[in-house]
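>>> for reference, the sequence and a predicted model appear below.
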Amino acid sequence: MPPDVLESLNSGDTAWVLAASALVLLMTPGLAFFYGGMSRSKSVLNMMMMSFGTIALVSVIWVLYGYSLAFSGDVGNGLIGNLDKIGLKDTLLTASGTSPELAFVAFQLMFAIITPALISGAIADRVKFGAWMVFVGIWVTVVYLPVAHWVFYFGDTSKTGDGGWLADSVLALDFAGGTAVHINAGMAALALALVVGKRVGWPKEQMRPHNLPFVLLGAGLLWFGWFGFNAGSALAANGQAAVAFVNTQVATGAAALGWIIVEKLRHGKSTTLGLASGAVAGLVAITPACASVNPLGAIAIGLIAGALCAVAVGLKYRLGFDDSLDVVGVHAVGGITGALLIGLFATGTVTGILTPESDGVNGLLMGGGLEQLGRQAIGVVAVGAFSFVATWVIAKLLDVTMGLRVTPEDEVSGIDQAAHAETAYDLGPSTGGGTGALAAAVAAAKEKPADKPADRKVEA
């Protein structure tokens, strides 16, 4: 590297960004377990394949042109980047802050991966895997890359109007992706679910999670990886990263409590699914705000988001759209909540932590006015509306041309067997030709009439 670039690099910051990148990647397998456990047993592999397939496809797209469109230059008005860094051209010998630019490339790649993966939960049990992969490729290109440019690209930080329009002109605060990731994915999930339609038998048929331990495992992996998602967005091992780390933890805990309290008040029981879902809702809500509020503000955001999302997930039954795994109720509602509450709870002691000569940004309840709340609202509406409309158009075109849904017969019998010729559990010939102990026991039981006293004695 050139001497001036080497002098700007910091080994500690570089190590933290690379470690945070690995943590964020872990979130997508964690999401696969979270969604997989919430799915029915006959479609769990397909659900998990959607996440892992997204990892593979988006990784290639990001190198070919994705990073360039999101983070190089600006074609005009802060809407999209250019192709100057296509194939990661000119990134090997450059720096991004105090780390090599390739470390930043890796970090932002993991955001680009998990965002479309989040959408998959809304269409569980009923979409062709090939159609899903085509959708991801188009959606990342048409929707995610422009929004990432709007929100995450700051251009020349010494002047305004040189970066993405939400970050650099509107000055909406989104530290780690409440709008670019969660509102974006949540509104896309709503549009895609509306185009694909309801599952066979929904809502009359009970479609409960088949493996709650998987759900808890996935939530735990998401919680762990989210420290890279939020604290890693500081792009340095500094005080801002420490604030984001602590806020992530306490907001998540508060949201989990908020969700199970609502469950207890409404249904008399607090569930493991509710606790896991509440934790994810808190992670979503604190994502945009983790470097804008103090820990008390983070607790408030978590409690509010946990309670609101617990109520919101039930609205799909009243409104009649089949969001299979509550992507809209958790990610859209949680992301909107966190982004808007910045306008109330932001404090200059945190927003100005890296620039002590500045007063920082204060929300309405922290001595500021309505200005920042207005900026946040612009970001929420712009990203939500663009994502919904663009996704609806993409989904309609794919549905007309190649078809999105599997056949009703394949959906009822199990999309795992129909789409992948596999099943998650070897329970006998009907689920993939297994010859396990359960299958043998069932076969033996069929050979002997159940009403013979001798049989009862042997069984006893």
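Looks like it arrived, so ask away. Numbering: from 1, shown residues only.
>>> use CA for all of it now, contacts and neighbours both
Will do.
>>> how about the spatially closest residue to residue 202 that is not a sequence neighbour, what does it touch?
Take residue 202 and drop its neighbours on the chain: the residue closest to it by Cα to Cα, 6 or more residues apart in numbering is residue 322, 7.4 Å away. Neighbouring residues of residue 322 by Cα atoms under 8 Å, 6 or more residues apart in numbering: 122, 123, 193, 194, 197, 198, 199, 202, 203, 316.
>>> contacting residues around the fourth one?
Read that as residue 194. 321, 322.
>>> host element of residue 23?
helix 11-38 (DSSP states H and E).
>>> helices or strands up against that helix?
helix 44-61, strand 99-100, helix 101-119, helix 212-231 (3 or more Cα pairs under 8 Å, 6 or more residues apart in numbering; DSSP states H and E).
>>> how about the longest helix seen in the chain: buried residues?
If you go by DSSP state H, the chain has its longest helix at helix 371-401. The neighbour-count check on helix 371-401 (16 or more other Cα atoms under 10 Å) flags 372-373, 375-380, 383-388, 391-392, 394-396, 398 as buried.
>>> immediately after it, which helix or strand?
Downstream of helix 371-401 (by DSSP H and E), the next one is helix 408-413.
>>> which residues are contacting stretch 99-109?
8-11, 13-14, 17-18, 20-21, 24, 58-59, 62, 67, 91-96, 235.
>>> for the longest helix of the chain, packing partners?
Going by 3+ Cα pairs under 8 Å, 6+ apart, helix 371-401 lies up against helix 129-139, helix 184-196, helix 333-345.
>>> hmm, back to that, ok, of the contacts of residue 322, which come out buried?
Here, 16+ other Cα under 10 Å leaves 122, 123, 193, 194, 198, 199, 316 buried among those.
>>> how close does the fifth one sit to residue 326?
Per Cα to Cα, to the nearest Å, residue 198 is found 13 Å from residue 326.
>>> equivalent analysis for the first one, please.
When Cα to Cα is applied, the distance between residue 122 and residue 326 equals 7 Å.
>>> check it against this one:
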Amino acid sequence: MDSGNIAWLLISASLVLLMTPGLAFFYGGMSRGKSVLNMMMMSFGALAVGTFAWVLFGYSIASGGDSIGNIIGNPFGDFAMMSVATSGEAMDIISAAFGATFAIITVALISGSIADRAKFSSWLVFAFLWVVLVYSPVAHWVWGTGTAEQDPNGDGFSALLGPNGPLFSGLPGPYDFAGGTVVHINAGVAGLVLALLLGVRKGFGKEPMRPHNLPFVMLGAALLWFGWFGFNAGSAFAADNFAATAWLNTTVATALGILGWLLVEKIRDGKATSLGAASGVVAGLVAITPACASVDPLGAMIIGLVAGVLSSLAVGLKYKFGYDDSLDVVGVHLVSGLWGTLAIGLVASGKIQDDAGLFYGGDIALLGTQAAAAAITIVYSAVATLIIGLAIKYTIGFRVTEEVEVSGIDLAEHGETAYEEAK
């Protein structure tokens, strides 16, 4: 055990845990005043339920211990994390805890797609089931362990959707250093499914539903950026070259994500907005997450800039196609997560992880394996989320009544309001 690496992972886990309260501010500020508390409570609820689900079953499913056909870990293989918690190995314990923070933030991201209209109790049930049945299996497929502990060089690594895994033996990649597929594509697809399942809010597309507190949004974006260093650099599981590279690339891509988003706004609308800057932060962070240990700073700039442009254009698609993704989970997390995952096949340098992308002298095989891993994640997340959502909808119900939605979900669901006169 290296005490420096243990200390770094303790700090990283704490940083990632901070991301979920940061998300609460980000989403809360984007919501209407009459639903801000409910929106923030959905993130705090994910903190509670996500931890519960991970400790009981999620870690065991994702860790791969006592694996069932190399497809899924036995849910009872380390039930309630009894074995790892009593192992006496500090690195094992904090690694398992680090995995919990990833599960928490991933399910919390989904809540932004169903703002203003979901029952809080139903959301808690969904969050528990989704962590166990969707997040944890995908984490197992991509990383082989519930803690995101990877072998970036592919030596002896046998995760289903990982380098040298059974689906991609002899091929380059696929790579997902910190969660492009597991976190962002997974959550983005789930958000789209729930938005379609619950339907549009009353007045969607006909009346303005503007963010009620832009300073909250910018504060949330700042907290997310700060916590994301634990997310990306912490996924190295050591204070080493991978961590340093991930930290640098995370900063570079995020800065360019802001510029890309603001550039589109300036050209399209004539104004560069604070909401656009905050959204550009998240788009850049999302896109660099899978690629942060695969690219050099130039590649990170390309990834961040393109992510800002793509997501700023994509958020308007909900009005064209008629799905009410309230806080742009699909436009930011699915689009930028998919771009960042595919971008490895284009701009991976080949210097840190073994395989280079097309623009760095590699062949198209890496782009193909990245696309295949993303596609499998999309299909599984969509189908599994739909089954969970339908089960909740037709048993305990998922959506609040129209009267509650109009009068304000905060008062109906929580018996309180954020402001004296919530609008």
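Ah, there it is. Computed from a predicted structure; not experimentally measured.
>>> follow-up on the earlier one: any chance of the buried ones among the contacts of residue 322 of the first structure in a markdown table, with secondary structure and distance to residue 78 of the first structure too?
Shown next, in a markdown table, are these (DSSP: H, G, I helix; E, B strand; the rest coil; distance: Cα to Cα, whole Å):
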| residue | secondary structure | distance to residue 78 of the first structure |
| --- | --- | --- |
| 122 | helix | 31 |
| 123 | helix | 32 |
| 193 | helix | 30 |
| 194 | helix | 30 |
| 198 | coil | 38 |
| 199 | coil | 40 |
| 316 | helix | 35 |
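>>> any chance of those in TSV, plus distance to residue 79 of the first structure?
Converted to TSV, those look like this (distance: Cα to Cα, whole Å):
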residue	distance to residue 79 of the first structure
122	28
123	29
193	27
194	27
198	34
199	37
316	33
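>>> I'd like to know which of the residues you listed is nearest to residue 46 of the first structure.
Comparing those against residue 46 of the first structure with Cα to Cα places residue 123 closest, at 10.9 Å.
>>> and the closest one, what's its match in the second structure?
Residue 123 of the first structure maps onto residue 114 in the second structure, with residues paired by TM-score structural alignment.
>>> could you do residue 50 of the first structure as well?
By TM-score structural alignment, residue 50 of the first structure lines up with residue 42.
>>> which residues sit in contact with that match?
24, 108, 111, 120, 123, 124.
>>> separation between the second one and residue 40 of the second structure?
Spelled out, that is residue 108 of the second structure. 10 Å.
>>> residue 302 of the first structure reaches residue 285, doesn't it?
Yes. Residue 302 of the first structure is in contact with residue 285 according to Cα atoms under 8 Å; the separation is 6.8 Å.
>>> next, format the contacts of residue 322 of the first structure as TSV and append distance to residue 251 of the first structure.
What follows is these, written out as TSV (distance: Cα to Cα, whole Å):
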residue	distance to residue 251 of the first structure
122	25
123	28
193	29
194	31
197	34
198	33
199	34
202	33
203	32
316	25
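>>> aligned counterpart of residue 309 of the second structure in the first structure, please.
Per TM-score structural alignment, residue 309 of the second structure is aligned with residue 307.
>>> how far does the host helix or strand of its match sit from the chain's center?
Counting by DSSP H and E, the element that carries residue 307 of the first structure is helix 295-312. Helix 295-312 of the first structure has its C-alpha centroid displaced from the chain centroid by 18 Å (Cα atoms, centre = their mean, to the nearest Å).
>>> how close does that helix sit to the second structure?
When the second structure is overlaid, helix 295-312 of the first structure sits 0.4 Å from its aligned residues on average, using mean Cα distance after the TM-score superposition for the first structure.
>>> so what angle separates the directions of that helix and helix 333-345?
140 degrees (axes from the mean of the first three to the mean of the last three Cα atoms, to 10 degrees).
>>> mind listing what's buried in helix 295-312 of the first structure?
295, 297-312.
>>> give the other helices and strands that it contacts.
Short answer (3+ Cα pairs under 8 Å, 6+ apart): helix 295-312 of the first structure packs on helix 239-267, helix 272-289, helix 333-345.
>>> what angle separates the second one from helix 11-38?
It refers to helix 272-289 of the first structure. Put simply, helix 272-289 of the first structure runs at 150 degrees to helix 11-38, going by the same axes, to 10 degrees.
>>> need the helices and strands packed on helix 11-38 of the first structure in JSON lines (columns: distance to residue 339 of the first structure).
Compiled in JSON lines, those are given as follows (distance: least, Cα to Cα, whole Å):
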{"stretch": "helix 44-61", "distance to residue 339 of the first structure": "26"}
{"stretch": "strand 99-100", "distance to residue 339 of the first structure": "28"}
{"stretch": "helix 101-119", "distance to residue 339 of the first structure": "17"}
{"stretch": "helix 212-231", "distance to residue 339 of the first structure": "14"}
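>>> closest one to residue 416 of the first structure among the ones you listed?
So among those, helix 44-61 is nearest, using Cα to Cα, at 5.5 Å.
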